[in-house]
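*Asks:* just the structure for this:
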Amino acid sequence: MNRFADRAAETLAAVRENRPLIHNITNFVVMNYTANALLAMGASPVMAHGINEVEEMAALAGALVLNIGTLTEEWVAAMIRAGKKASELGKPVVLDPVGAGATRLRTASAKQIIEQVRVRTVRGNASEILALETRDATTRGVDSVHSVEDVAGTGSAMADALKTTLAITGPTDFITDGNRVLRVANGHPLMARITGTGCTATAIVGAFSAIDDDPVCAAASALAFFGLAGEVAAQHASAPGSCMIQLLDALYTVTPEDLKAGARIREAR
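*Replies:* Alright, predicted model coming up:
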């Protein structure tokens, strides 16, 4: 028996029963796809970035997802305003520092959000996560030039320093709050060939975080679910285009029982 798989299955069932509203301030590239992914898995998405309404929307939502993929200074201001309101109300905030390390604006914006908002979880690739604490970490556009293992040795210390849970995704995901460490081995290589799968993973972490108040377990459960959906999708897809559609279908069809049987989550150090 795997208690983490059991918990993942229970959380997925609760998401589908409660349909939490997930407020996304995200990028133009992925808005439609992540909204469809949240709908398919059983959550209720809303995409709202207008600075005059984000506080109201954050107050209504079960979780807030912030994604700097196509950021502007105005959007960052809206993210901070929404994040402060969500934090004030005790709602989980999940940050995706897309492309941090690629430009000064992206890196500074991600750090500014972390400094001013009580971010419960940061989901990113290894280079993006490294850029949050070091000056010499770079990305290739929004793609990682580091591996998860490059961060594994210092990940716990980084999470402790940043006062958040880090969910670092790659072939095997690494999740830590500075004390506990979980590894997730679900997924398929075709997922890396589809634009926005990282952003979609972050949105799904938001949905699981709206139900499970343990950020480490919520992130691990979400990534196992998304990875398992990718495995199922790849069984029916011949290339990235068909996999993209099959992935949405798998988010709908993967059951809590499937997740309980297929989630590959383990404790690690």
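
*Asks:* from here on, just use CA atoms for contacts and neighbour counts.
*Replies:* Noted.

*Asks:* in space, not sequence, find me the middle residue of this protein.
*Replies:* Thr202 (1.8 Å; C-alpha atoms, centre = their mean).

*Asks:* now that residue: closest residue in space that isn't a chain neighbour?
*Replies:* Excluding the flanking residues, the one nearest Thr202 by C-alpha to C-alpha, 6 or more residues apart in numbering is Arg123, at 5.9 Å.

*Asks:* one more sequence to fold, the one below, so I can look at both together:
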Amino acid sequence: MTTSPFQQRITTALDAVRQQRPLVHNITNKVVMNFTANGLLALGASPVMADAIEETADMVDLANALVINIGTPSARTGMVMKCAVSHAHNTGKPWVLDPVGAAATRFHLDTARLMLEYRPNVVRANASEIQALYTGELGGKGVDSTETPEAVESLAMTAARDWQTTIAITGATDLITDGYKQVRLHNGHPMMARVTGTDCLATALTGAFLAVEGDGLTAVTTALAVLGIAGERAAAEVAGPGSLHGKLLNELYLLTPDILNQHLKLEEQ
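*Replies:* Below is the predicted model:
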């Protein structure tokens, strides 16, 4: 089967993470911290989950990439996150924003929009979160989306250009764009939505791939493809979400470039 240059970069990125074991600094929400760390380890990256403001700049310097997830924000974590993204922006450290819940409450949205001022390389979100970030209007169902990626496709293209970033909107079909090129990804399994933290893990994996692959579009597409394929393979062997959690980590560990190429369902535009 013929693969495009873009698909070849995806498989190369998987190998690079395994070889380089990048250190990914996660300032993330309390719900997913353990799952996120284990997912990064299973992939082959190295996580650090520090959130003390006294060492934030040092941790950003040590890490190969920074991941910011605003799922459980507070005044304290907001200050830590601002310190981290400001330092990352000033030093050229690649970083990823996951605006979890930005469409749900004004505090979440204001926190996420503040982070945007420091130019993330990638924003990974659902459709309602991207719509809220761009328009300033609330509208999600908690942390869940009330929109589809297709419904906000034009807005996402405009937002990516305006924010000078890559946007990945996850859903039944994932839409990824840098404002000029679009990628649609059809991997994943519905059962993954029954395990908390799978989207947050996708963001963390994006950080790992961004550390070894400077292009945001390639990095986040690789992360979503890897997690989606691992999820498909895990779901095929379990009875329900309780077993999926552990099996998903196993499949991340076992995933190879050949398996990735064989199962990748990707459209480039």
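
*Asks:* how about the residue nearest to the centre of structure 1, what does it touch?
*Replies:* Residues counted as contacts of Thr202 of structure 1 (C-alpha atoms under 8 Å, 6 or more residues apart in numbering) are 65, 94-96, 123.

*Asks:* Arg118 of structure 1 too?
*Replies:* 83-84, 87, 93 are the contacts of Arg118 of structure 1 under C-alpha under 8 Å, 6+ apart.

*Asks:* surely it forms part of a helix?
*Replies:* No: per DSSP: H, G, I helix; E, B strand; the rest coil, Arg118 of structure 1 lies outside any helix segment and is coil.

*Asks:* distance-wise, check it relative to Thr164 of structure 1.
*Replies:* Going from Arg118 of structure 1 to Thr164 of structure 1 by C-alpha to C-alpha, to the nearest Å gives 8 Å.

*Asks:* repeat for Ala263 of structure 1
*Replies:* 24 Å.

*Asks:* where along the stretch 1-150 of structure 2 do the helices fall?
*Replies:* Assigned by DSSP state H, counting those that start in this stretch, the stretch 1-150 of structure 2 shows helices spanning 5-20, 33-43, 56-62, 75-91, 106-116, 127-135.

*Asks:* residues in contact with the residue nearest to Leu182 of structure 1 when sequence neighbours are not counted?
*Replies:* By the measure of C-alpha to C-alpha, 6+ apart, the closest residue to Leu182 of structure 1 outside its immediate chain neighbours is Glu267, 4.5 Å from it. Taking C-alpha under 8 Å, 6+ apart, we find Glu267 of structure 1 in contact with 180-183.

*Asks:* redo the helices of the stretch 1-150 of structure 2 as a markdown table? Include mean neighbour count and distance to Val143 of structure 2.
*Replies:* Formatted as a markdown table, the helices of the stretch 1-150 of structure 2 follow (neighbours: other C-alpha atoms under 10 Å; distance: least, C-alpha to C-alpha, whole Å):
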| stretch | mean neighbour count | distance to Val143 of structure 2 |
| --- | --- | --- |
| helix 5-20 | 17 | 29 |
| helix 33-43 | 20 | 17 |
| helix 56-62 | 18 | 27 |
| helix 75-91 | 18 | 18 |
| helix 106-116 | 19 | 10 |
| helix 127-135 | 23 | 8 |
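
*Asks:* Ala230 of structure 2: which of these is closest?
*Replies:* Nearest to Ala230 of structure 2 among the helices of the stretch 1-150 of structure 2 is helix 33-43; the distance by C-alpha to C-alpha comes to 10.4 Å.

*Asks:* please tell me which residues of structure 1 that closest one aligns onto.
*Replies:* Using TM-score structural alignment, helix 33-43 of structure 2 lines up with residues 31-41 of structure 1.

*Asks:* alright, I will stop here.
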